[in-house]
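Below is the structure, and that's it, no one-letter string:
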């Protein structure tokens, strides 16, 4: 598509009273529009449903992950085609739904305009999203040694290729319950990184992710917990802090939420029964 995840910029680096001019690497941020094509009695119709600021790359996964975590699709069979528009420099993705899959257009128009910083707006409470979330049975027998949790951030950092150059991207990864990395994605928007990851899981037939651990490179927000719940994830570990609503949501849906994972320490906010000390 001719777009790169990293952009060069000329900068002045100041150290004490010294000035050095050199090239710096920035995480690329570009708009991505998602256009939905769906079947009506008059035939297929196309509608723009979302514009998000993202780092180019894995755009088709991002579109599918977004549609899944927002309850528009429930399986990869709901999508018949996902492609970049040919005349938009890679900034528009078309997603064609299977016949019989009908989106709630009124809800789409009200809720689905996003930015890289805030994610989907208009979801002020748990009640507002409960009806959209296909939360799976929370009964399980997952047990994860606390020593396994310690190893996750270093593994993610080693895989964050663009972050290594720019320091400007959020990363997330899924691991199996023994700490083996399954896949990772990164983006300037933390919600985009997770949508890309879930989109990749859809493509690889991995959903539901109820026997995996999700690692977030930053904080655990309400929206990220909601997206994880939609994918069936039971265990979330975040390097940063969780929000109060994220903790409330994880507790209500029987999820394990770990925060402030740094070195050999972390806090367990909900679901402590799954972490073996």
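Here it is on my side, so go on. None of the values given here were measured: they were computed from a predicted structure. Residues are numbered from 1 along each chain as shown.

CA only for contacts and neighbour counts going forward, please
Fine.

in which helix or strand would I find the residue nearest in space to the middle of the chain?
For the chain, the residue lying nearest the average C-alpha position, counting by CA atoms, centre = their mean, turns out to be residue 194 (1.2 Å). With secondary structure defined by DSSP states H and E, residue 194 is part of helix 190-203.

Can you name the next helix or strand after that helix?
strand 212-216.

Alongside the first one, take a look at this:
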């Protein structure tokens, strides 16, 4: 199996001084996800938690919603390099009896970049029709702003590989009182979330009705979709959301927080889950 990190020689220039040394870099390898033996998608990922990544991806696509719907997940023995060694870069998810396979429209043998996920599929209607939980999302934690403000530092403290490489995204699941429940790192932000969701599915925890999902970058439509499909009521990001992510959050009942930095944040949807003071009146025009 590929390694999470690898060493490479580098020439360093510091204030005019030149030196050579080995640097620690994050690993990045393709993972092909198959369902019942049929190729479904390829993503560039950091090796590790591959079974959870595949399961989380299928949750995001509305194929499965519980661990009983998966019979087994295995690496494909025939996926070998030129020397006949298993590359561990092809995973096959065997669905349980009676579970419908992905629709033909979902089967797309295309390259999926580590930054955009399955591009071009963003559709509010698709989420509405495939979500396995009632929408809009109901319930969820009531959060004090100071609870949210503490989450980025707690996630950063759990980013062990980032501390060595500086080259990974992270996603964390938190309880309503700010306890870190799980954290995953990956070269792709959408993979980090899929790994979290897949691990939760393996533990029988879906839907994640009382959880807060924090991502280390921006909040794209795809990440909002993954939160909704996992039943997560609160998504927070340290950077900006996209307009379509906000549209989905408003329609699906998802609390969406962006620019979560220190004591500052912007709440784009679902502000009723936050315990907030009355907003100051807008200045007269």
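Nice, thanks for sending it over. These figures come from a predicted structure and were not determined experimentally.

one step back: and the residue nearest to the centre of the first structure, what is it in contact with?
Under the criterion of CA atoms under 8 Å, 6 or more residues apart in numbering, the contact partners of residue 194 of the first structure comprise 65, 172, 185, 186, 224, 227.

Residue in the first structure paired with residue 64 of the second structure?
When the structures are aligned by TM-score structural alignment, the residue of the first structure matched to residue 64 of the second structure is residue 73.

What distance do you get for the closest residue in space to its match that isn't next to it in sequence to residue 48 of the first structure?
By the measure of CA to CA, 6 or more residues apart in numbering, the closest residue to residue 73 of the first structure outside its immediate chain neighbours is residue 67, 5.8 Å from it. Here the criterion is CA to CA, to the nearest Å. By it, residue 67 of the first structure lies 13 Å from residue 48 of the first structure.

Neighbour count: those two, which is higher?
Under the neighbour definition other CA atoms under 10 Å, residue 67 of the first structure and residue 48 were set side by side, and residue 67 has more, 21 against 16.

What span of the first structure is stretch 150-157 of the second structure aligned with?
Taken onto the first structure by TM-score structural alignment, stretch 150-157 of the second structure occupies residues 151-158 there.

And the matching stretch, how far out from the chain middle?
Here the centre of stretch 151-158 of the first structure is set off from its chain's centre by 17 Å, with CA atoms, centre = their mean, to the nearest Å.

how about it: buried residues?
Neighbour counts over stretch 151-158 of the first structure (16 or more other CA atoms under 10 Å) mark 151, 152, 153, 155, 156 as buried.

nearest to residue 116 of the first structure, of these?
Distances from residue 116 of the first structure to those, taken as CA to CA, are shortest for residue 156 (20.8 Å).

what's the burial count for residue 71 of the second structure?
Here the count is done by other CA under 10 Å, and residue 71 of the second structure has 12 residues near it.

residue contacts, residue 99 of the second structure?
By CA under 8 Å, 6+ apart, residue 99 of the second structure lies in contact with residue 69.

Need the counterpart of it in the first structure.
Aligned by TM-score structural alignment, residue 99 of the second structure pairs with residue 101 of the first structure.

how much space between its match and residue 37 of the first structure?
With distances taken as CA to CA, residue 101 of the first structure is found 10 Å from residue 37 of the first structure.

can you check residue 193 of the first structure too?
According to CA to CA, residue 193 of the first structure and residue 37 of the first structure sit 24 Å apart.

And residue 175 of the first structure, by the same measure?
33 Å.

do the same with residue 187 of the first structure
Residue 187 of the first structure sits 25 Å away from residue 37 of the first structure, going by CA to CA.

which one of these two has more residues nearby?
Using other CA under 10 Å as the criterion, residue 187 of the first structure and residue 37 rank with residue 187 on top: 30 against 22.

residue ranges of the helices in the first structure, please?
Counting by DSSP state H, one finds helices in the first structure at the ranges 59-69, 105-111, 126-130, 146-159, 161-166, 190-203, 222-230, 244-252.

now, of the ones you listed, which is deepest in the fold?
For the helices of the first structure, the largest average neighbour count (mean count of other CA atoms under 10 Å) is found in helix 190-203, namely a mean of 27.

Return the mean post-superposition distance for it against the second structure.
On superposition with the second structure, the mean distance recorded for helix 190-203 of the first structure (mean CA distance after the TM-score superposition for the first structure) is 0.4 Å.

how big is the angle separating that helix from helix 59-69?
Angular relation of helix 190-203 of the first structure and helix 59-69 on a 0 to 180 degree scale: 90 degrees, by axes from the mean of the first three to the mean of the last three CA atoms, to 10 degrees.

Direction-wise, compare helix 190-203 of the first structure with strand 212-216 and give the angle.
On the basis of the same axes, to 10 degrees, helix 190-203 of the first structure is oriented at 150 degrees to strand 212-216.

so where is helix 190-203 of the first structure in the second structure?
Under the criterion TM-score structural alignment, helix 190-203 of the first structure matches residues 189-202.

what's the nearest residue to residue 274 of the second structure if we skip its chain neighbours?
Nearest residue to residue 274 of the second structure in three dimensions, chain neighbours excluded: residue 143, at 4.7 Å (CA to CA, 6+ apart).

again with residue 66 of the first structure
Nearest residue to residue 66 of the first structure in three dimensions, chain neighbours excluded: residue 195, at 5.3 Å (CA to CA, 6+ apart).

now residue 65 of the second structure
Of all residues not flanking residue 65 of the second structure in the chain, residue 59 sits nearest, at 5.6 Å (CA to CA, 6+ apart).

so how far is residue 98 of the second structure from the one you found?
Relative to residue 98 of the second structure, residue 59 of the second structure is positioned 17 Å away (CA to CA).

Likewise for residue 33 of the second structure?
Relative to residue 98 of the second structure, residue 33 of the second structure is positioned 20 Å away (criterion: CA to CA).
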